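Visitor: quick check, what structure comes out for this input:
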Amino acid sequence: MNANTPNMKPGHRKSVLAKTTKYPVVIAGPCSAESEEQMLKTAFGLKKLQGVSIFRAGIWKPRTRLGSFQGVGTIGLEWLKTVKQETGLLTTCEVANASHVAEALKHGVDVLMIGAHTTVNAFLVQEIADSLRGVDVPVLVKNPVHLDLPLWAGAIERFYHSGIRDLGAIHRGFSTLDNAPYRNHPKWDQAIELKDMLPDVPMFCDPSHIAGKRSLLRPVSQRAVDLGYDGLMIEAHYNPAKALSDPQHQLMPQELGILLQVLNIDGIDADGTRKRVQLEELRKEIEHLDDELLDLLARRSKMSSKIGKLKKANVGDAPQIVQWDQVLEGLLSQASDAGIDKEFVQTVFQEVRKHYAQTYLYKA
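Guide: Here you go, the predicted model:
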């Protein structure tokens, strides 16, 4: 980050977002509020589970296409209020503008979440942050849809500057060119980097939106626990088959209970896992660079072949042949400026020259 990054120390009161035992804080509930019956049946099932302390439900849904289920709106906040009264669970929902904030606070929502589609818009984030000046409420900020670490950190900073001290981050994965096998690629190294930038901000993982399917929920959740995350947010529905949104990754409360029971939370080596994650990402990056290098060599081969054909055709006004010694001298100078070993560069380009000698691009 830059010199303006605040030292985000939490407030004096005990935070509902901070892990107080070795067991992570668990936020759970349906992707969308659909009915009071659905909310209560799900909530009573979740209340029995160890670690579940906050009930979540989508009230306003940021759908891409018209005609998709957009959420039930304010009536869902009444149902959230009933859930809190009947079960004692704290409640949370996403807010996407100042009017959502006002309605959520009026209905006693305990934790506000900033969704991925809102985090990408600095104007909306600032509007929400301004509406919370003087309000003491926890705020969880999801990473933006696309990989943009400064945007994620900047959103959290805006809330800190507005006076919010009980802040957390939600890692829900990123939309990349190749997300397979995930719905949203986790890019664990990005969450680690944010944690290094803002060490006092609790980190939550949203395995549901990273995985996109039930079969990946356990390994994603375990990786988050291994990395020392403070909490998990997992979508649950008393009858996922009837869910109006994202039925493919929601769990029944009893299924979530089994998942939480099988998580290994003992003997976690978060620092060791972080290093392994960073090594994994570096290896993947090298693989991508190897692919790019191969592509460049293939393109160069095609160019050399074209030059060779033109030379054989005795093109009268062909440009003067490049002097290899001059080219190599320039390459070695660039290598020195880039901090690359000159001997390595010389060896590589001598091999390239040999391979494409038939093109007569260089004089011997």
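Visitor: rest of the way, CA atoms for contacts and neighbours
Guide: Will do.
Visitor: contacting residues for residue 101?
Guide: By C-alpha atoms under 8 Å, 6 or more residues apart in numbering, the contact list for residue 101 reads 95, 112, 128, 131-132.
Visitor: ok, so of the residues you listed, who is nearest residue 85?
Guide: residue 112 (18.2 Å; C-alpha to C-alpha).
Visitor: rewinding a little: let's see which of the contacts of residue 101 end up in strands.
Guide: residue 112 (DSSP state E).
Visitor: quick one, strands of the chain?
Guide: Taking DSSP E to define them, one finds strands in the chain at 25-29, 52-56, 90-94, 111-114, 139-142, 167-171, 203-205, 231-235.
Visitor: which of these sits closest to residue 297?
Guide: Closest to residue 297 of these is strand 167-171 (C-alpha to C-alpha; 38.0 Å).
Visitor: ok, residues contacting that closest one?
Guide: By C-alpha under 8 Å, 6+ apart, the residues outside strand 167-171 that reach it are 10, 17, 138-143, 156, 159-160, 186, 191, 201-206.
Visitor: and for stretch 251-265?
Guide: Contact with stretch 251-265 is made by 22-23, 42, 45-46, 49-50, 214, 218, 221-222, 225-226, 235-240, as judged by C-alpha under 8 Å, 6+ apart.
Visitor: please provide the structure for the following sequence as well, for comparison with the first:
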Amino acid sequence: MKLNLNIQPLNTWLNVNNEPLIISGPCSAETEEQLLTTAHLLAATGKVSVLRAGIWKPRTRPGEFEGIGSIGLEWLKRAKAETGLPTAVEVANAKHVEEALAAGVDILWIGARSTVNPFTVQEIADALRGHDVPVLIKNPVNPDLQLWIGAIERINGAGITKIGAIHRGFSSFEKSSFRNEPMWELAIQLKTLCPELPIINDPSHICGNRELIPYISQKALDLDMQGLMIESHVDPSVAWTDAKQQVTPATLSELVDRLTVREPESTNEAFVDKLADLRKNIDKIDDILLQKLAERMAIVEKIGEFKRDNQVTILQVNRWDAIIKKGHAFAKALKLDLNFTEKFLELMHGESIRKQTEIMNAGKAEKGIAAEQHTEVKA
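Guide: Got it, this is the predicted structure:
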């Protein structure tokens, strides 16, 4: 089901200097000189459309640098006056909203630590009511699509129609090369539910280190995201926060030059016809796959009944190990990605366990009902 949101197209409320849209600036506004120097260098690239800077910083532990505070808004105002770049800051409560709007900030964004809390988002939404300002909403820290959607709906419900989402990755307990796991599927689901919603990727927070930013940036554009928010500092080596994930304005310019911007559609008839033929083939294969899955699940049900009748547990670890081992070997021979293959097998195995559990429980329920009925008759 599509989301029922009232959202204005990005190009009606933001002037993009060049494609792709680039929002850039320091993780934190540290000093007036640092912010102004960075802003001028970014503006000189001709590739940045919006200057961002953290003024208020939600930190994990007390005692860490929590942002320069309200004085930074004056620095942003001066940076805008000198460079012509519109400005953007993160807000986390009603007071932040009021101060940012009073200082003439052009775009507000809601951070991941705020999106996770509906009370916080509602407070911000209430403070925004009656104002006409663009708001970007980062995904929550945890991989919860409904929280992300809920935050967007709350802001839209306050009358804000200039809305965008920021995909900055999600926390995970698994070891990873990334600071935050991209979990692209969640951003894709959001885009599917609300095609008109602009989604901007934040490779800085996904990567946690500058070396991976080009790769994530290109992938985001290839997934039809509308822009990138990349942190930039005049000298990242001395940055007060997130030094490893910030790039210099010069590096940012080079990075953007190397990106390939592709169109979501093509008007080339030969391309369209060829693509349609290829997709027909995929559709046929998908139909076969689904038919085979249905056949597999029918056998799973028989196995569940057989195990139930013979008092055998659903899970046999040795069998699962054999499936994985065989799957890896087969995938390797077919040149399939091992990670994808394992996830696919895990999904099938999980569904098999669910079906067999249902059969086991259904059997017990039937016996329980019969026993109760027998007792009632005897009584």
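Visitor: need the buried ones from the contacts of stretch 251-265 of structure 1 selected in ChimeraX.
Guide: Provided next is the ChimeraX selection string for whichever of the contacts of stretch 251-265 of structure 1 are buried by 16 or more other C-alpha atoms under 10 Å:
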select :23,42,45,46,49,218,221,222,225,226,235,236,237,238,239,240
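Visitor: point to the residue nearest the middle of structure 1.
Guide: Residue closest to the mean C-alpha point of structure 1, counted by C-alpha atoms, centre = their mean, is residue 173 at 3.0 Å.
Visitor: so that one makes contact with residue 185?
Guide: Yes - taking contacts as C-alpha atoms under 8 Å, residue 173 of structure 1 lies within contact range of residue 185: 5.1 Å.
Visitor: overlap of the contact sets of the two?
Guide: The contact sets of residue 173 of structure 1 and residue 185 overlap at residue 210 (C-alpha under 8 Å, 6+ apart).
Visitor: rewinding a little: and the strands of structure 1: which comes nearest residue 312 of structure 1?
Guide: strand 167-171 (59.2 Å).
Visitor: and the helices in structure 1?
Guide: Along structure 1, counting by DSSP state H, helices occupy 36-47, 75-87, 98-106, 116-119, 122-131, 149-161, 188-197, 207-211, 217-226, 253-262, 270-312, 324-338, 342-355.
Visitor: if we can go back for a sec, could I get the strands of structure 1 as a markdown table with distance to residue 302 of structure 1?
Guide: Putting the strands of structure 1 into a markdown table (distance: least, C-alpha to C-alpha, whole Å) gives the following:
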| stretch | distance to residue 302 of structure 1 |
| --- | --- |
| strand 25-29 | 56 |
| strand 52-56 | 57 |
| strand 90-94 | 53 |
| strand 111-114 | 50 |
| strand 139-142 | 46 |
| strand 167-171 | 44 |
| strand 203-205 | 47 |
| strand 231-235 | 51 |
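Visitor: winner for burial among the helices of structure 1?
Guide: Highest mean neighbour count among the helices of structure 1 (mean count of other C-alpha atoms under 10 Å): helix 207-211, with a mean of 28.
Visitor: in contact with residue 331 of structure 1, which residues?
Guide: Residue 331 of structure 1 touches residue 345, counting by C-alpha under 8 Å, 6+ apart.
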